[in-house]
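>>> pasted the sequence and its predicted model underneath.
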Amino acid sequence: MPKQSKRKLKTYQTSLGFYDQAVAAPSMKAALEAWGAKSNLFHQGIARETDDPDIVAATMASPGVVLRRPVGTDGAFTENAELPTDLTGGEIRRKPKHKLKRTTKPGKRPAKIAAKPSRKLDDQAARKAAAAFEKEEQRRQAERRKEEAARAKARARRDKAVAAAQAALDKARREHEARAERLEAERAALDERTEAEQGRWDKQRMKLEQAMRRARE
């Protein structure tokens, strides 16, 4: 397998089912593969890159590993998140978003809101995270190959069983048809013997009846 260049990791976030999910990956494509997504969640507006320092720190500590938290919450992302407990009518009750207060006078442009400071990774940490991602990706690919091999083995076993059952059915059908042909031949021969016997009896009966009439004269 050719050695891949270590690319800088980014943190991507999405919501799938009952969970928010986040992963540190070198690209959107790699994130989609880690999530097991069948479509491009980024184009659909369901996934995005995030620079939230807490989420970035959590994912960079386990590059390539999909972290989760109950959807609609703002708790920490972990590998083994519990299901949401605050459900209403089968839907998750999300926390209301607070509106930003207007702090500037009319006619003036609002001041930019300072973004949360992102925890920057130094080059050594970035290389370490990229190497960890590649290791996790290799583990995930090995697991996929193992699952595909198991499915192929199960499919081959199923195909073999189906072929054996079909062969047994074909053999039984041929034996049945052979027996039916023999019985049909025996029945035809029996009909012929029955007809011959009936002809013989008719001739004998006629001769005996004639003899009986002569004896009465």
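Received it, and whenever you're ready, just let me know what you need. Numbering: from 1, shown residues only.
>>> going forward, measure contacts between C-alpha atoms and count neighbours the same way
Fine.
>>> ok, Val23 touching Leu67?
Yes: taking contacts as Cα atoms under 8 Å, Val23 lies within contact range of Leu67: 6.2 Å.
>>> and these two? Which one has more around it.
The neighbour comparison of Val23 against Leu67 (other Cα atoms under 10 Å) goes to Val23, with 31 against 24.
>>> regarding the more buried one, what is its secondary structure?
Under DSSP: H, G, I helix; E, B strand; the rest coil, Val23 falls in the strand class.
>>> quick one on the thing from earlier: joint contacts of Val23 and Leu67?
Both Val23 and Leu67 are contacted by Thr59, under the criterion Cα atoms under 8 Å, 6 or more residues apart in numbering.
>>> start to end distance for stretch 70-80?
10 Å (Cα to Cα, to the nearest Å).
>>> list the contacts of it.
Residues outside stretch 70-80 that contact it (Cα under 8 Å, 6+ apart): 15, 17-22, 54-55, 58, 65-69, 81-84, 92-95.
>>> give the contact list for Ala34.
Shown in contact with Ala34 (Cα under 8 Å, 6+ apart): 23, 64-66, 137.
>>> mind checking which of those land in strands?
Val23 (DSSP state E).
>>> Gln44 in helix, strand or coil?
With three-state DSSP as the basis, the three-state label of Gln44 is coil.
>>> residues contacting it?
By Cα under 8 Å, 6+ apart, the contact set of Gln44 is empty.
>>> show me where the protein has helices.
28-35, 53-61, 123-216 (DSSP state H).
>>> next one: the first one to chain centre, how far?
If you compare the mean C-alpha spot of helix 28-35 with that of the full chain, they lie 17 Å apart, counting by Cα atoms, centre = their mean, to the nearest Å.
>>> coming back round to it: and the contacts of Ala34, which is closest to Ala47?
Among those, Val23 lies closest to Ala47 (Cα to Cα), at 11.1 Å.
>>> ok, structure two:
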Amino acid sequence: MAKTPNRKLKTYQTSLGFFDQAIAAPSMKAALAAWGASSNLFHQGVAKETDDPDIVAATMEKPGVVLRRPVGSDGPFSESAELPTDLAEDDAGPKRRPKKRPAKTTKTKPAAKKTAKAPSRKSDDQAARKAAAAFEKEERRREAERKKEEAARARERARRDKAVASAQAALDKARREHEARAEAIDAERAALDERAEAEQRSWDKQRMKLEEAVRRARA
């Protein structure tokens, strides 16, 4: 079995349209490809690597998947983010200030004993390999989708080309048949013209003889 490349994933973030987008990817190039960006958003200053723990945790759970949230918000990232329903109202009118709540007095509790152990380097490596494997799987899925779409477009082009070729062949055949009939008609017309001229010459000779006979009879 082929080994999955152990590439360390990083979390990248950008804003496109109405959404903030984040993804766990091995490089900026991979992030741009997943976002479908036609230019280098990092050079333009609209994309960056982030170390926000909440964003990093969300993207590492689904490496290679583009997560979104409404632009300008601080909510969690998800695959199917929706714009807030009060977006238009916020833009049209003044924002209301939240009411201040009275501060609660809290009693100081003794610090809890630390029982959790720091994750070992081995578990970190395992998590990194798992995230990288998940990213590779998502990349393969996207590549399969692209190939599927390209194959569908190729089939559609082949079907269209076949239809065009068939229609063109029918047109060429009809044109050849028409030209053959037109040539036959022209040949028949030429033969009729020749017969008509021959008939006219024969009649002219006969008419001249008969007219001469009439003149002699009158004399």
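Nice, I can see it. None of the values given here were measured: they were computed from a predicted structure.
>>> so Phe19 of the second structure makes contact with Arg69?
Yes: counting by Cα under 8 Å, Arg69 is a contact partner of Phe19 of the second structure at 5.5 Å.
>>> so for those two, which sits in the more crowded spot?
Legend: neighbour count by other Cα under 10 Å for Phe19 of the second structure and Arg69, higher for Arg69 (23 against 19).
>>> separation between that one and Asn40 of the second structure?
Separation of Arg69 of the second structure from Asn40 of the second structure (Cα to Cα) stands at 21 Å.
>>> and what of Arg160 of the second structure?
Counting by Cα to Cα, the gap from Arg160 of the second structure to Asn40 of the second structure is 36 Å.
>>> Glu156 of the second structure too?
Remark: distance between Glu156 of the second structure and Asn40 of the second structure (Cα to Cα) = 33 Å.
>>> from Ala152 of the second structure, how far out is Glu145 of the second structure?
For Glu145 of the second structure, the distance to Ala152 of the second structure equals 11 Å [Cα to Cα].
>>> with Glu179 of the second structure instead?
From Glu179 of the second structure to Ala152 of the second structure the distance is 41 Å (Cα to Cα).
>>> next one: Glu139 of the second structure
20 Å.
>>> same check on Asp172 of the second structure?
Counting by Cα to Cα, the gap from Asp172 of the second structure to Ala152 of the second structure is 30 Å.
>>> got a list of what Glu139 of the second structure touches?
Glu139 of the second structure is in contact with Gly64, counting by Cα under 8 Å, 6+ apart.
>>> ok, back up a step: weed out the non-buried ones from the contacts of stretch 70-80 of the first structure.
Among the contacts of stretch 70-80 of the first structure, those scoring as buried are 15, 18-22, 55, 58, 65-69, 81, 92 (criterion: 16 or more other Cα atoms under 10 Å).
>>> of those residues, just say which sits nearest to Glu181 of the first structure.
Distances from Glu181 of the first structure to these, taken by Cα to Cα, are shortest for Phe18, at 65.5 Å.
>>> spatially nearest residue to that closest one, not counting backbone neighbours?
In space, and not counting its chain neighbours, Phe18 of the first structure is closest to Val71: 5.4 Å by Cα to Cα, 6 or more residues apart in numbering.
>>> just give me the match in the first structure for Asp125 of the second structure.
By TM-score structural alignment, Asp125 of the second structure lines up with Asp123 in the first structure.
>>> residues near that match, how many?
10.
>>> equivalent analysis for the one 5 residues further on, please.
As a burial measure, the neighbour count of Lys128 of the first structure was computed by other Cα under 10 Å and equals 16.
>>> before we move on, what about Pro63 of the second structure?
Residues near Pro63 of the second structure, counting by other Cα under 10 Å, number 28.
>>> and it, what does it touch?
Here Pro63 of the second structure is in contact with 23-25, 131-132, 134-135, 138 (Cα under 8 Å, 6+ apart).
>>> report the separation between the residue lying closest to Leu9 of the first structure once chain neighbours are set aside and Arg193 of the first structure.
For Leu9 of the first structure, ignoring the flanking residues on the chain, the nearest one in space by Cα to Cα, 6+ apart is Pro26 at 4.3 Å. Distance from Pro26 of the first structure to Arg193 of the first structure, counting by Cα to Cα: 90 Å.
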